[in-house]
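# pasting a predicted model and its sequence here:
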Amino acid sequence: MSVTPDSTSDLSRRSLLQRAAAAGLLATPAAGLLAGCVSGGGDSGPKAEGEKSADNPLGVKEDAELEIVIFNGGLGSKYATDVHIPSYKKKFPKANVKFSETQEVGTVLQPRFTSNTPPDMVNNAGSKLMDQGALVQAGQVQDLTELFEAESLDQPGMKVKDTLIPGTIAQGTFNDKPYVLNYAFTVFGLWYDAALFEKNGWTAPKTWAEFTALCDKIKAAGITPYSYAGANAAYYQYLVMLTSAAKIGGPDVLKNIDNLEDGAWQADAVKQAAEAWAEIGAKYGNKAHLGLKHTEVQLQHNQGKVAFYPSGSWLENEQAKDTPPGFKYAVMPTPSVTGADKLPQTAVYAAAGEMYFVAAKGKNPRGGMEYLRHMLSKEGAKGFTQLTKVLTVVKGAVDGLEISPGLTSSNAMLTAAGSDYFAYRFDTWYKKLDDEARSATNELMFRGGTAQKFCDRMQKAADAVKKDSSIEKFKR
C-alpha cells in the first residue's frame, strides 16, 4: 500500500488515536508537570553505549538491559511480546528486555519521570496518557534524528526515514526536531456493520441530507443512529467534528487551530461543523451514553443497538473478542456538510498516531532507539498489522497480506481519499486544549450546548494557552 502525502506534508495526530494522545502526567497543569519532571536534577546515571558499526549503526551496548512500557489498549501488547522484543533479542541475545504493560501510562510513569528514573522506551497512549509537549519541553525526550538517519534493519541501502510514509517524521516533530515516533497509521471515520446495512438496504451516505435521512430510518427501526462514549472517548467525536470543519473550510482551519491563531476556533467552518453535529447529537444520539466508556458503547455497536460509531482503525482489533459472527466492520468518511465544501466528501482524517518515544534520561536510550528501528523494519511492521489489524507508517508492509474486513474498508477509504487527508496536532501539543475539547464536545452533543458556546469556550481555552508563558509553543 502506498499513501500520498497531503499538500503540506505534515500529517498529525491520535491519539488513534488516536488514539491518537499526549504523554501526559494526567490532568496536571503543564507548569506543575515541568517542575515535577526536572525536579530531580541531572540524568539517572551513565548511559549504556557500544561501538557504532555498519551492523550496529546506533551504537547499542549488546548486553545492556532495555526497559520498555507498552500501553495495553485497543492494540493489545502481543505485537511487542511476539514480534518486536523477539526481533531485538535475536540481534542482541545478551540483552535482557524488561517488559511491562499498563492501561494508565501517566499514573504509573509520572513518579519515574519526576525522579529521572524512566524506562527506556514508552508507548504513550490511552485516556491517562502523559503530556507529550510538556515532556519535550522538560528535556525528558530523546531526539530521534539518529534513528531516522540510520540504515533500515531489513531494507539494505535505505535509511529508516526513506522507508516511511511521507509526513511520519513531521507528525512527531516539535520545533524542527523529531522526538516521537507515531507508528500506527490510523484512518478515522464513521464505523458501521456492513451486514446490518445490507440486510436493511441502507447505503453509506455521502451528503448531510442523506446522512440525516438515513438516521431517521435507523431510528424508526429502533436502533440508536449515532453515538459515542462520553466518559472517555469524547475526542472521537471532536475529531470527526473537526474533520467536517476541515472539509468545509479547507485544512488550514486545523493548521490555524494548531498554531493558536487569533480567532481560529471562531472560524465559520468550525461553527458550521459544530451546528451540524449538535443536531445529530440532539436528534439521533443517546444521552445515557454520556457516562459510558468506549468499550461499553462499542459493545452496543456490535449488538446492533448503535448504527454509526466514530473511531479510528484500531476499533476492529479492540472489539475482536466481542464481535459476533456475521458482524462485518466497515468505515465511511464523514458526509459533506454543505454543497460548497472546499474538500471532497472522500477526504479523511488520517495520520501517523500511537506515540512511542525514548526517554532521554533512561539508562539505555540507544537501545530504545534500536527497539524503534526493529518496529520500523518491514517484518516488524508486517507482524504488527497481522496482530492488530492496523496499518503502520512503513511503506509496503501490508503487501501480500490477507487483511480483515475493517482493515480492507479503511484501506479502501484511504485510497479513495488520494492526497486529501489531513490531521491536527493541538491535542498532543497542548493537553489543556485536548481536555477542554473533550468536555466542550460532551456539552455540545449530550447537554444541549450550542455551536457558538462551543466555539467561545474553545477560543477562550486556546487564548489562555497562548498567553501562558510557562507553556512552550509549537508551530507547523
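Yes, it's here.
# could you use CA atoms for every contact and neighbour count after this?
Will do.
# what's the biggest strand in the chain, counting residues?
Using DSSP state E to define each element, the chain has its longest strand at strand 181-193.
# just checking, what packs against that strand?
helix 168-171, strand 306-312, strand 329-332, strand 348-358, strand 391-392 (3 or more CA pairs under 8 Å, 6 or more residues apart in numbering; DSSP states H and E).
# so after that strand, what's the next helix or strand?
helix 194-200 (DSSP states H and E).
# elements contacting whichever helix or strand comes after that next one?
Next helix or strand after helix 194-200 toward the C-terminus (DSSP H and E): helix 208-220. Applying 3+ CA pairs under 8 Å, 6+ apart, we find helix 208-220 packed against strand 224-226, helix 268-284.
# in addition, the following structure is provided for comparison:
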Amino acid sequence: MAEAPTAAAAAGGAAEVGNPFNVAAGEIDGVFFAGGFGDDYIKYAGQLVEKAHPDVKVKVQSIQKVQEQLQPRFVAGTPPDVIDNSGAGLIPMADLVAEDQLLDLAPLLAAPAWDTAGKTFGDTLFPGSQTSAIFGGKQYGINIAYTISGIWYSKPAFEAAGYTYPKTWAEMLTLCEQIKKDGKQSPWTYQGRYPYYIWGIVWNMLVYYAGGDDVIKKLDNLEPNAWSDPAIKRATEDLYQLWDKGYIMPGTEGLTHTESQTEWLKGKAVFIPCGNWLENEMKDTTPADFNMTVANIPGYADGKGDQNAVNANGGETYIVPAKGKNTAGGMEYLRALLSKDSAKYFAENVRAIMPVTGGTEGAKLSEGMKAGVALAEGSKGVAINMNFTNWYSAMNKEIDQRTGELMTGVIKPDEFISIMQKKADEVAADPDIKKFTR
C-alpha cells in the first residue's frame, strides 16, 4: 500500500493545537485493524500528531486479527495506547467494559477540538454517531467512521438491463425473479462467511421498516417475548425468500467478504449488501466502468417505521486501554484523527466519511460516496441501529450463526426466531452479564 502523504496541511495550525492532555515526549503505541479502510489514513493522523508535537513518535502497527493478537497483551497488563478494535476478529466491547479494560473518554470529549476553534472535540462529532460505544452512560470508544450501509450495484449495468430499483421489498422480490429468469446473473450475493453483513444491513432495516423503533428497543432491552413481534416474523420471512426462491448466487455461503465482493464485481450477481467502505476495499479490483452505487433497503408500503430511514451509524471503533502506558497519547491521537484535516483526507483517499462536522468541505467525493451522502440527507437524521449485538457478545455470536443457517435453508424463519428468543432469555437471566437498556 502506498505510503500516506506528508501531513503538510497541519503546519499552519500546529501552533493552535495545544496539548490538553499534557502528552510527554516519547512514543504513542498504536495497533490498528487494517481492513476496508486500509491504513494510510492512520499514518496520516500520526503525522498530524508528530507535526504538532515534534518530540512525540506515533508507532503504527497494522494487523488483521485484533483479538487473537492483542488479547495476550490485555491479559499481561501491557496493552497498546490506542487500538482500532474492528474487523471480524475484534474484541467484544462489552467484554472489555466488563473487565474494566477501557478508559472513560469523557476528558477527550471535553477537550478542545484539534482544528475547530471554539469547539470541544465532542461538539464536532455527528449527533448519535457515538452511541454504540456508550456503556452505562460512559463513552468507552470513539467511532471514527460514519458508515452508510445499503444495497450496492453497478449503475450502468443496472440501467443497461432496463431494471428499476425497487421501492418496496415486494418489488425487490419481483425484480429478483426477473433477474433470475433473464439468466445472466444471480440476483444477490453477500459476504457468506460473515453473516453480520446481511442481518446487520438488511434484516435489521426490514424489522424497523415493518414495526418501527419500538420493536428494536424491545430486542435491545431483552424484553420477554420480544422476538415474537409480528414485525420480526415478517422481516425474517422476507429475508429468507432470497434463499428459498433461489435468488442467492450459488456458493455464496463459503465466500469471505472480499471473495464475494470480487464475484459481484465480475458481474456474477446484481446486488450485494455492504457499508461505504466497499469502494476503497475493492478499489484495486473494480473495473473502470463498473461505477458502483448504493441504495437504501426497500421497505414496506404499510410499515410502521420511517421508510426513508437509513442504515447509518458510527463504526470502526477506536479504544484507549485503561492500562496503556501512555493513555494521554492515545487520546491525543484520537483528537487528531477526528480533526477536519484528517476527515478530509479520509473522504478523498479512503472514500468514506468521518462523523466530523465540516469533514467533507472542499473534498472531491466519489460517485458511491455521493450516493451514500444523499441517502443520509434523505433520511433527515433518522438512522437505525441495534444495540443488543454490541452489548452482549453471546447475542452477537448467536445471530451470526443462525443467520448463516437461515440463509442456507438449514433452519426456517420460525426456528430462527425461537432460537434467538431462547438465547435472549438466557442472557437476560444470567446474573454475571451486565445489562444495558435504552
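Everything's here; your move. From a predicted model like this one, the values you see are computed outputs, not experimental measurements.
# about what we covered before: now render the helices and strands packed on strand 181-193 of the first structure as TSV, adding distance to residue 141 of the first structure and mean neighbour count.
Formatted as TSV, those follow (distance: least, CA to CA, whole Å; neighbours: other CA atoms under 10 Å):
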stretch	distance to residue 141 of the first structure	mean neighbour count
helix 168-171	15	26
strand 306-312	26	26
strand 329-332	35	24
strand 348-358	6	29
strand 391-392	22	27
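# among these, which is nearest residue 151 of the first structure?
When those are compared for distance to residue 151 of the first structure using CA to CA, the nearest one is helix 168-171, at 15.6 Å.
# where in the second structure does that closest one fall?
Residues 129-132 of the second structure are matched to helix 168-171 of the first structure when aligned by TM-score structural alignment.
# swap in stretch 367-383 of the first structure?
So stretch 367-383 of the first structure sits over residues 329-345 in the second structure, by TM-score structural alignment.
# quick one: the matching stretch to chain centroid distance?
19 Å (CA atoms, centre = their mean, to the nearest Å).
# what about that stretch, how long is it end to end?
22 Å (CA to CA, to the nearest Å).
# where's the aligned residue in the first structure for residue 54 of the second structure, which helix or strand?
Under the alignment by TM-score structural alignment, residue 54 of the second structure pairs with residue 93 in the first structure. Following DSSP H and E, there is no helix or strand that holds residue 93 of the first structure.
# ok, now residue 397 of the second structure?
With DSSP H and E as criterion, residue 397 of the second structure is part of helix 393-406.
# ok, now residue 241 of the first structure?
With DSSP H and E as the test, residue 241 of the first structure turns up in helix 234-249.
# who are the packing partners of that helix?
So helix 234-249 of the first structure, by 3+ CA pairs under 8 Å, 6+ apart, packs with helix 252-258, helix 268-284, strand 306-312, strand 348-358, helix 431-446.
# one more time with 6 Å
helix 268-284 (3 or more CA pairs under 6 Å, 6 or more residues apart in numbering; DSSP states H and E).
# mind listing what's buried along the helix it packs on?
By neighbour count with 16 or more other CA atoms under 10 Å, helix 268-284 of the first structure contains the buried residues 269-284.
# do stretch 399-412 of the first structure as well
Per 16+ other CA under 10 Å, stretch 399-412 of the first structure contains these buried residues: 405, 406, 407, 408, 409, 410, 411.
# now, those residues that are in helices?
Mapping those onto helices (DSSP state H) picks out 405, 406, 407, 408, 409, 410, 411.
# what does the third one correspond to in the second structure?
Spelled out, that is residue 407 of the first structure. By TM-score structural alignment, residue 407 of the first structure lines up with residue 369.
# one more: residue 33 of the first structure?
Aligned partner of residue 33 of the first structure by TM-score structural alignment: none.
# ok, residue 33 of the first structure - contacts?
Neighbour list for residue 33 of the first structure: empty [criterion: CA atoms under 6 Å, 6 or more residues apart in numbering].
# where's it, which helix or strand?
Going by DSSP H and E, residue 33 of the first structure is part of helix 30-38.
# next, count neighbours for residue 159 of the second structure.
Residues lying near residue 159 of the second structure (other CA atoms under 10 Å) number 11.
# try residue 191 of the first structure
Neighbours around residue 191 of the first structure, by other CA under 10 Å: 25.
# how close does it get to residue 99 of the first structure?
Relative to residue 99 of the first structure, and taking CA to CA, residue 191 of the first structure is found at 33 Å.
# please tell me how far the counterpart of residue 105 of the first structure in the second structure sits from residue 227 of the second structure.
Alignment of residue 105 of the first structure against the second structure is given by TM-score structural alignment, with residue 66 as its counterpart. As judged by CA to CA, residue 66 of the second structure and residue 227 of the second structure stand 32 Å apart.
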